[in-house]
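**Q** kindly return the folded structure for what I paste below:
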Amino acid sequence: MNTINNRSFLKNSILVIVVIVLINTVQIFTLYQTKKFGDINFYNIEDHIFGIITCLFSFISTYLSWQFIAKKYTQKVIKIGLTFLVALLLFSCITSLYYTLLRHFVYHLSTSLDMLIGNIVFGLTTNHLYISGYTIAYLHFSNAKKLALDVERLEKEKILFQSKMLQKNLEPHFLFNNLSVLSNLAHKKPEQVEDFIDDFSDVYRYYLKHNQQEIVSLKEEIDFINSYMNLIQKRFNTAYLLSLSIEDKSGYIVPCTLQLCLENAIKHNFGSTEKPLHITIERIENQIVIKNEFRPVETLKSSKLGNQYLKNQYQIMFNQSITFETTSTHYIVKIPIIQ
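**A** Okay, here's the model as predicted:
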């Protein structure tokens, strides 16, 4: 292990030295070209203004590049590398445009391709490499600090959410309702008792097994949902009807995500045997879409703790977003599948 670490350190050290030598060489060449073909006057305010504006272009290019790249990539090396490259291209374009417009409208001079290249090289070596590097470092460490705080907050929310889920699933009225259903089946439909007990056991076994995990396979979650809905239908008969059509069960999902969505649909929407509430679950590309008819029970108020927890979990841990949509006829939840 020490040998591997020493080799890695030596390789990184050599890479850093090579980069330093290259930057120094380009800087010396730039200063040489400036001395040979031009001149910079320290006491000329226009040169200072030009330098300050170039630094602002560098900062803006880097900041915009970071905001764009950070939304698409989470790996540190890829994010930093792509940000640097995109910022370099953006900076080159902006400074070239500014340089051309300045010469044309202020000094009434033409601009050649060689002059544009020289201006880009000069701006990169004297300003951009430093400004962009400092900006990326600041944004990276600020983002890392924010992420650490978000993860800490998410862990607290997770503990609270798990506590409430466990309390809810073990609370007396939940047990009483299902035991009442079991008692009723034992008298009227004894042939269904064994299946009910199996589903009841599967629901608790799944939760106790997976409530501490961050993700679970989609297949396991779907099997769990089938057991959960069997309990619901034994209790409410045909008041709540689930249509689940997912053939591709690859990928992963946060445990109990589908259960929470189904529970919210049942709890907050009216359903009866005469007018059942239809709930559909389907997979559309890399999303699970849950849709139910919108029949809100006005007397109930939702804390939205579960929805907020799921949104934070997917966003912070997986850089994915859950969406909740309400139309005049339906309530729709779109859950990303973790690959």
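**Q** okay, CA-based contacts and neighbour counts for the rest of this
**A** Noted.
**Q** the stretch 1-150 of the chain: helices as residue ranges?
**A** Using DSSP state H, counting those that start in this stretch, the helices of the stretch 1-150 of the chain run over 2-37, 45-70, 76-101, 113-123, 129-170.
**Q** and this one, so I can compare the two:
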Amino acid sequence: MVTKQTPALVANGAEPINDRWLQIIGIPLAVIPFVVFYLEEYGYDWRLFAQTFSWGLVSTAIIWQLLRWWVMKVRAWYAGREQFRQRVLTTFLGYALFTIPFQPVETWVVSHLDLTGLITPAEFPRVYLIHIGMALLFAFLVGAIYESMYYLQKNREAITEAEALKKATLQSQYDNLKNQVNPHFLFNSLNSLSSLITEDKKQAGAFLDELASVYRYLLQEGDRELTPLRSEVEFIRSYLFLIQTRFGSAISFTIDVNERFLDDMLPPLTLQTLVENAIRYNMILPEKPLLLTIRTVDSGQLLVTNPIQLKPLRVTAIPIGLGTLTDRFRRLGLPALEINDDGKEFRVLVPLLRR
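**A** As a prediction, the model looks like this:
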């Protein structure tokens, strides 16, 4: 007497749902058709009922666990919602391979180890074929129910993930818009420009040119998914020129980018986010200057570092801008940022996408 249990798993194919009640209800239901068959075939006797029902509970519980193991194996191989066909075909093929050899053995054992003396040797092939058919039918019926449950679970997970990605996209778009019209940055830049106009008109002209370059990049590249590292480096040089004009000797930067990586791609405004976070969370003083370093490494990644000299205020474990940037890389299907804080230096390793 064969049935099955098909635990629905979470997205990584590792955790089964709670199916205790299904087993409690399903195992007796799987046994009843066989008990009825024996009673109609050999006579209605309470001893026959007790024997076949007891034997059925034990054998069905055992094969249930075997098929449960098989289902979990198949779902580990074909966990994706889009792998529905491969998963169903492989799972049900396993049901057949387990059921067809097992059921005739059980039928033979029940008829030859009869304690009631009521069961005669099973008629071959009629009884054997009937038992195999009933076992396969129930296994496939319950299997279809559980596969439906698993598919619905996957569908709910896909909807949840889509909502999360949609939220991250909206947040990214909002942050990009803030970057384009950041009133604080613009206000500080205009203040610096105003001071330069009266003090050094030549420097004021250079400052205005770099300010125009920054906002041109923000308007042109802010909505793109990827941009060449070459463009990003040119932008961050202009951006840091404005920052350095404002802070003077209290801040400095080093950019060392190997030319062979300049055509590699990354999300626009990545460097601006990292620089802005360094400025937001660290003290910038003439007696304690902040040094920003941007360089490529041989593995084809961009390394951005700064010394840790935190301002005396409470901050989140991961800066807000970095959290949004991390979500942006995930949404684009890029390798994750590698963030390291050893208490002395803050390091972010940015993956670059080869063209």
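**Q** of the helices of the stretch 1-150 of structure 1, which is nearest T329 of structure 1?
**A** helix 129-170 (29.0 Å; C-alpha to C-alpha).
**Q** buried ones in the next helix or strand after that closest one?
**A** Once helix 129-170 of structure 1 ends, the next helix or strand along the chain (criterion: DSSP states H and E) is helix 172-188. Neighbour-count burial for helix 172-188 of structure 1 flags 178, 181-182, 185 (criterion: 16 or more other C-alpha atoms under 10 Å).
**Q** now the element after helix 172-188 of structure 1, going C-ward?
**A** Counting by DSSP H and E, what follows helix 172-188 of structure 1 is helix 193-210.
**Q** give the aligned range of that following helix in structure 2.
**A** Helix 193-210 of structure 1 corresponds to residues 204-221 in structure 2, going by TM-score structural alignment.
**Q** now that stretch: how far from the chain's centre is it?
**A** Offset of stretch 204-221 of structure 2 from its chain centre (C-alpha atoms, centre = their mean, to the nearest Å): 38 Å.
**Q** returning to what we had before: nearest to R205 of structure 1, out of the buried residues of helix 172-188 of structure 1: which one, please.
**A** N178 (15.5 Å).
**Q** that closest one reaches I232, doesn't it?
**A** No: distance between N178 of structure 1 and I232: 9.0 Å, which falls outside the contact criterion (C-alpha atoms under 8 Å).
**Q** coming back round to it: between the helices of the stretch 1-150 of structure 1, which one is nearest to K267 of structure 1?
**A** Per C-alpha to C-alpha, nearest to K267 of structure 1 of these: helix 129-170, 13.1 Å.
**Q** helices and strands around the closest one, which ones?
**A** Counting contacts by 3 or more C-alpha pairs under 8 Å, 6 or more residues apart in numbering; DSSP states H and E, helix 129-170 of structure 1 packs against helix 45-70, helix 76-101, helix 305-318.
**Q** format those as JSON lines; extra columns: mean neighbour count and distance to F324 of structure 1.
**A** What follows is those, written out as JSON lines (neighbours: other C-alpha atoms under 10 Å; distance: least, C-alpha to C-alpha, whole Å):
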{"stretch": "helix 45-70", "mean neighbour count": "18", "distance to F324 of structure 1": "24"}
{"stretch": "helix 76-101", "mean neighbour count": "18", "distance to F324 of structure 1": "29"}
{"stretch": "helix 305-318", "mean neighbour count": "17", "distance to F324 of structure 1": "9"}
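**Q** skipping adjacent residues, who's closest to G300 of structure 2 in space?
**A** Distances taken as C-alpha to C-alpha, 6 or more residues apart in numbering place L352 nearest to G300 of structure 2, at 6.4 Å, with adjacent residues excluded.
**Q** what residue in structure 1 is paired with that neighbour?
**A** By TM-score structural alignment, L352 of structure 2 lines up with I337.
**Q** list the contacts of that match.
**A** Contact analysis of I337 of structure 1 by C-alpha atoms under 8 Å, 6 or more residues apart in numbering lists 251-253, 286-288.
**Q** among those residues, the buried ones, what's the PyMOL command?
**A** A single PyMOL command selects the buried members of the contacts of I337 of structure 1 (16+ other C-alpha under 10 Å):
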select buried, resi 252+253+288
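**Q** buried ones in stretch 207-221 of structure 2, by neighbour count?
**A** Result for stretch 207-221 of structure 2 [16+ other C-alpha under 10 Å]: buried residues 207-208, 210-211, 213-215, 217-218, 221.
**Q** which outside residues touch that stretch?
**A** Residues contacting stretch 207-221 of structure 2 (C-alpha under 8 Å, 6+ apart): 179-180, 189, 193, 227, 235, 238-239, 241-242, 268-269.
**Q** can you put the residues you listed in JSON lines and add distance to F49 of structure 2?
**A** Listed next are these as JSON lines, based on distance: C-alpha to C-alpha, whole Å:
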{"residue": "N179", "distance to F49 of structure 2": "77"}
{"residue": "Q180", "distance to F49 of structure 2": "80"}
{"residue": "S189", "distance to F49 of structure 2": "90"}
{"residue": "L193", "distance to F49 of structure 2": "96"}
{"residue": "T227", "distance to F49 of structure 2": "75"}
{"residue": "F235", "distance to F49 of structure 2": "84"}
{"residue": "S238", "distance to F49 of structure 2": "88"}
{"residue": "Y239", "distance to F49 of structure 2": "85"}
{"residue": "F241", "distance to F49 of structure 2": "90"}
{"residue": "L242", "distance to F49 of structure 2": "90"}
{"residue": "P268", "distance to F49 of structure 2": "74"}
{"residue": "L269", "distance to F49 of structure 2": "75"}
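**Q** quick one: I32 of structure 2 from L39 of structure 2, how far?
**A** I32 of structure 2 sits 11 Å away from L39 of structure 2, going by C-alpha to C-alpha, to the nearest Å.
**Q** ignore the last one, I279 of structure 2
**A** 83 Å.
**Q** what is the burial count for H131 of structure 2?
**A** 21 (other C-alpha atoms under 10 Å).
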